[in-house]
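Sequence below, structure please.
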Amino acid sequence: MEQLGERLRRYRREARKTLLEVAREAGLSVGFLSQAERNLSGVSLSSLANIARALNVPLRLLIDQPEQRSPDSHAGRRRRYSTIDRGQSYERLSSTFPGSQINAVKMSLPVGYRSESVTHDGDEFVYVLSGKVCYCVDGIDYLLQPGDSLHFDGRQQHHLANVGEVAVEVVSVGTLPIFDDIAAAPAP
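This next block holds a predicted model:
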């Protein structure tokens, strides 16, 4: 099975773009993108959405995400998925329907996790379920613990890190399209 890095490299080459061109268009560093293509670094969903846009391909070609056709989502029934096997994983919480604008995931981040620095269009809202996480947004650190939340403009440079001694669980809701499956038909 083709790993994420191999998919990134293949679609970049098919688009006839250099690492520098894709990195610049996706708002990432060349070094980070190179590591991602070699499966040496995990990639956040927001960075993958930016890369997909730079490559002019649907996000679903880069990562296999579970569909969420039903408007309800239940603990223990959601399929976990990851961008790369570095310990972080996601559970899809929201469905897609014509006109939907928000996308929600539950993120599980291992001890020591640190994301790449990224910018993207839209709002981002996070709510911490467990652990300690530090979000750095536009150069300002926000230390968040269970019950804390943060809402910010995704166009500001931001990254996050698990700064505690246990895994972190965070609900992230945003307007950046991270699910591009075919929208479910509206209920009659």
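
CA atoms for contacts and neighbours, from now on please.
Will do.

which residues of this protein fall in strands?
In the chain, the strands defined using DSSP state E lie at 80-81, 89-92, 103-109, 123-130, 133-137, 140-144, 149-153, 158-162, 168-174.

These into a markdown table, with extra columns for mean neighbour count and distance to Glu21?
Output for the strands of the chain, formatted as a markdown table (neighbours: other C-alpha atoms under 10 Å; distance: least, C-alpha to C-alpha, whole Å):
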| stretch | mean neighbour count | distance to Glu21 |
| --- | --- | --- |
| strand 80-81 | 16 | 28 |
| strand 89-92 | 21 | 28 |
| strand 103-109 | 22 | 27 |
| strand 123-130 | 19 | 26 |
| strand 133-137 | 21 | 25 |
| strand 140-144 | 15 | 29 |
| strand 149-153 | 15 | 25 |
| strand 158-162 | 21 | 21 |
| strand 168-174 | 22 | 26 |
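
this one as well, want them side by side:
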Amino acid sequence: MVEELVFNVGRKLRKVRGELGLSLRQLSEKVAVSPSTIQKIESNQISPTLATVLRIAKGLGKEIQFFLDQQHEPTSVVFIPKKHRQRIKAPDLNFGIELLTDGLSDQRFSPLILSVPPGGKRGSHLRHRGEELQHCISGKVEFTIRGKKYLLRQGDTLHFKSDIRHRWVNVGKRAAKLLMICSPPLHIGRNSNEK
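Sure, this is the predicted structure:
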């Protein structure tokens, strides 16, 4: 419940900022909240205080209920400019995650960009329901699925049932980028469905 509420505030703030075409700094000046705090709220890295949510709502001419209401308004189209993508930074991950889109009504998949430094990995065997598609944009990433290794180079794609144990590592000397599509959607910033 609390995690869902915090996720709603970040998601709605990011959406409103995108609709208004405001940079973090511009929004910061408008609502009297630091750019770093806004960025952390949008990426669900911190839980904003009620006073902060109130200040943001007031600065944007919204009722506080707009940010706290858990009712999801139906959304058929989501446009997110590159500069407004949600970037996830988690202390336990040695790679970066960019959420390409979020907020579509009944969204059936999560598209992400993973930026993986040399040696970066998801080392423990993962399992979660659904399917996963991994497309290598750049670099070399080795996946291990059921003990079999698959080396993805630029342009290569791997598609698999994600309830099979899997892991991966950047085996190249340069950073790698992967386009990852998961179905059903991962709930980044909420409770992940990884096991």
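
returning to that earlier point: which among the strands of the first structure is found nearest to Glu116 of the first structure?
strand 158-162 (5.9 Å; C-alpha to C-alpha).

Check which helices and strands the closest one sits against.
Applying 3 or more C-alpha pairs under 8 Å, 6 or more residues apart in numbering; DSSP states H and E, one finds that strand 158-162 of the first structure contacts strand 133-137.

and the strand it packs on, which stretch of the second structure?
Residues 141-145 of the second structure are matched to strand 133-137 of the first structure when aligned by TM-score structural alignment.

on average, how far is that stretch from the matching bit in the first structure?
Taken against the first structure, stretch 141-145 of the second structure registers an average deviation of 0.7 Å after superposition, with mean C-alpha distance after the TM-score superposition for the first structure.

What lies in contact with that stretch?
149-153, 164-172, 176 (C-alpha atoms under 8 Å, 6 or more residues apart in numbering).

Give me the residue at the spatial middle of the first structure.
Geometric centre of the first structure, nearest residue: Leu45, 1.7 Å, by C-alpha atoms, centre = their mean.

which residues does it contact?
83, 178.

Give the aligned equivalent of Phe97 of the first structure in the second structure.
Aligned partner of Phe97 of the first structure by TM-score structural alignment: Leu104.

Enumerate every residue touching the nearest residue to Leu24 of the second structure once chain neighbours are set aside.
Closest residue to Leu24 of the second structure apart from its sequence neighbours, by C-alpha to C-alpha, 6 or more residues apart in numbering: Pro35 at 5.2 Å. Applying C-alpha under 8 Å, 6+ apart, we find Pro35 of the second structure in contact with 24-25, 27-28.

What's the local residue count around Gln26 of the second structure?
13 (other C-alpha atoms under 10 Å).

Nice, that's everything, thank you.
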